[in-house]
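Q: Here's a sequence, model it:
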Amino acid sequence: MYGEFELIQRWLAPARPGSADASGVSLGVGDDASLMQPTPGHELVVSVDTSVEGQHFPPGAPAAALGHRAVAVSLSDLAAMGARPRWCLMALTLPDANDDWVAEFARGFHAVCDSAGMVLVGGDVTRGQRAISVTVMGEVPTGQALRRDGAKAGDVLAVTGALGGGAGGLAAWQGGARDMEQPLLKRYLLPEARWQAGEVLRGLANAAIDVSDGLLADLDHVLNASGVGAVLDSASLPLADGLAAELGQDAAIEAALCGGDDYELLVSLPPSRVAQTKAELLALGIELTPIGHLTETPGIQGVKIPSRAGWQHFHGGTS
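A: Okay, here's the model as predicted:
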């Protein structure tokens, strides 16, 4: 069994101290703090997420999937800002120093980092209830970040990918599914962060947010920040494959509206830019589906608002 420093050095220290290179890291894991060099003319975009066992992911979930999920859900916040991923920090709390578990966790974690061109530059390992905190850092040209407060009446609302897969995957896990190739379970435990879409949307979308707490809850954040309202078309919602078969049609629509854990991007676009945006995203293999439009009238129209409209800590939920 390894101790804290051995675990860090063995599995969680890919960045070596030295002169800055294309990664922008001049001093990585191995000192009291790390040194990075942001690209001139860019703003730094920083976000942190914490995942706790039994609250955000189920006990017994595969370690590699948890490594993947922990970094992907944080990357989703960079995607929503239109930022290019650069660096991350991780604080890992474990009940014991199980080398096999950490090796699998690190494999999933680093695979996502590598795919996004992001470098782990530091962190911490401690003992306690299993929990994972990831801080991600990205860059965006100065003044070009996507924000929640830029939506305008008359804009088209659209989402990338499909909705409801997170909630459907959780239901599948709770029903005993363990095959990681099961589409809904894969959507829940191995979500895709849309950071490439975020970079495309920069300069095209007026506003954006990632769908982590549920479509209605996250849309409400945009509406409040921008001072507009929305009309949704529930028939246009892109449902995750197998969702209706797993939950039934009505429950599938509610999962798409409220389920959360989808990590798709919800965007507000001028009508004149919709066709171009759809084409540029499709070139990346990402579908963009219009689901409504924005109005000057406050609130959300066109769909029945369930009593539970999204995940909130301390209020209960399904994550």
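Q: CA atoms for contacts and neighbours, from now on please.
A: Noted.
Q: for stretch 31-48, how far is the first residue from the last?
A: Distances were taken as C-alpha to C-alpha, to the nearest Å; on that basis the terminal residues of stretch 31-48 are 21 Å apart.
Q: Let's see this one next, to set against the first:
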Amino acid sequence: MTGRRGRPDEAGLIARFFRPLATAPGAALLLDDAATIPPAFGKDLVVTVDAIVAGVHFFPDDPPDAIARKALRVNLSDLAAKGAQPAGYLVTLALPDDWETDWLEGFVEGLAIDQEEFGLSLLGGDTVRTPGPLMVSITAFGHAPEGQAPRRTGAAPGQRLYVSGTIGDAALGLKLRLDERLAALWDLRRAEKETLLDRYLLPEPRLALAGVVATYATASMDVSDGLVGDLGKLAAASKVGAVIDAGRVPLSAAAFRATRVDPAAFATALTGGDDYEILVAIEPEDAEAFESEAAAAGVRVTDIGVLIEGEGVGVERHGRPVMLGDESFSHF
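A: Down below sits the predicted model:
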């Protein structure tokens, strides 16, 4: 059946675009109202959900495959932070009235690329029409070693703080999308500019680190709303304080160049969102092993500070406080 302008109706849309992604037996070819996830002996089931909205989390003219991959990857980042490997996902897609089949073909192509890369299947979901902007919500399921998924509440004074990858690239990339003149102000080379733009468009979930996180992290979360703000959430959940050494925060070559000439860029790097790196608390005696196994997994990790008695997050450079302004991105 087809609807307006030759587009398929909902049943046809699901059959044409999404059924080819439902490769797991539990998905039942999307012919049922629910899916099944086989139990995994000695594993806990980890569930997370995130939504992205046009004009808030991505630009409406972003490529549809990149929008799909970002929607999936921000959820995979949450799984990685809990030491979990992905098992499947649900997608809810709210399409504006003017959607086109070419756009949806690109969208599902993006999902197919990441399904193959990260080894998971679509299990189901929902498609609806909306008078507002495009919205994509994904619920992801994963398995973590039983009893080893680190929560935000397990941190304690004296533990070291580590973060994966580099911080601030995506937030600086968003700044560039909004004002291209910043590339000249920051004296960026072309490759550095592309690095920042790409990090905003397509995050890299640190699933390779999941097993190491499950083994060593006492507390963990992904960095989605800014390093300082998200550390504040972790610290508050564990009823501790934290101190970040600004000089140890890992920056890419592009971010380092930008922050060297523009102090405001450093504040953006530490407080802006969309890093999707993993922030973990580690017992000091486990630090060397954690670093070694992370390196073996191919993921850079950096010791950026310490948890302390008290509350709140301080950022220091050479023992002096660094003022950053807003601590994190917030929807409200």
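Q: Now the TM-score, please.
A: A TM-score of 0.90 describes the superposed chains when it is computed by TM-score structural alignment, normalised by the length of the first structure; 309 aligned residues with a C-alpha RMSD of 2.2 Å.
Q: What are the boundaries of the strands in the stretch 51-200 of the first structure?
A: Under the criterion DSSP state E, counting those that start in this stretch, the stretch 51-200 of the first structure contains strands at 84-94, 119-127, 131-141, 156-160.
Q: Where in the second structure does the third one fall?
A: Yep, that's strand 131-141 of the first structure we're talking about. With TM-score structural alignment applied, strand 131-141 of the first structure matches the range 135-145 in the second structure.
Q: And the matching stretch against the first structure, how far off on average?
A: Comparing stretch 135-145 of the second structure with its match in the first structure after superposition yields a mean distance of 0.8 Å (mean C-alpha distance after the TM-score superposition for the first structure).
Q: How far off centre is that stretch?
A: Computed by C-alpha atoms, centre = their mean, to the nearest Å, the chain-centroid distance of stretch 135-145 of the second structure equals 12 Å.
Q: measure stretch 39-57 of the first structure end to end?
A: Its start and end residues considered, stretch 39-57 of the first structure measures 35 Å (C-alpha to C-alpha).
Q: Stretch 294-310 of the first structure now?
A: For stretch 294-310 of the first structure, the first and last residues are 20 Å from each other (C-alpha to C-alpha).
Q: which outside residues touch it?
A: Stretch 294-310 of the first structure is touched from outside by 151-157, 213-217, 220, 223, 227-234, 254, 257-260, 317, with contacts defined as C-alpha atoms under 8 Å, 6 or more residues apart in numbering.
Q: likewise stretch 29-46 of the second structure?
A: Against stretch 29-46 of the second structure from outside (C-alpha under 8 Å, 6+ apart): 14, 19, 22-23, 26-28, 79, 82, 84, 87-88, 123-124, 141-147, 149.
Q: Pull out the buried members of these.
A: 14, 19, 22-23, 26-28, 79, 82, 84, 87-88, 123-124, 141-145, 149 (16 or more other C-alpha atoms under 10 Å).
Q: Residue 308 of the first structure versus the aligned partner of residue 171 of the second structure in the first structure, what's the distance?
A: For residue 171 of the second structure, the aligned residue in the first structure is residue 167 (criterion: TM-score structural alignment). If you measure residue 167 of the first structure against residue 308 of the first structure using C-alpha to C-alpha, the figure is 13 Å.
Q: returning to that earlier point: relative to residue 49 of the first structure, which of the strands of the stretch 51-200 of the first structure is closest?
A: Distances from residue 49 of the first structure to each of the strands of the stretch 51-200 of the first structure were compared by C-alpha to C-alpha, and the smallest falls on strand 131-141, at 5.5 Å.
Q: Tell me which other helices or strands the closest one touches.
A: If contacts are counted by 3 or more C-alpha pairs under 8 Å, 6 or more residues apart in numbering; DSSP states H and E, strand 131-141 of the first structure sits against strand 42-52, helix 63-80, strand 84-94.
Q: So what's the residue count around residue 90 of the second structure?
A: Under the neighbour criterion other C-alpha atoms under 10 Å, residue 90 of the second structure is assigned a count of 20.
Q: contacting residues around it?
A: For residue 90 of the second structure, the residues meeting the contact criterion (C-alpha under 8 Å, 6+ apart) are 122, 123, 124, 125, 138, 139, 140.
Q: again with residue 85 of the first structure
A: Residues in contact with residue 85 of the first structure (C-alpha under 8 Å, 6+ apart) are 75, 78, 116, 117, 118, 136, 137, 138, 139, 195.
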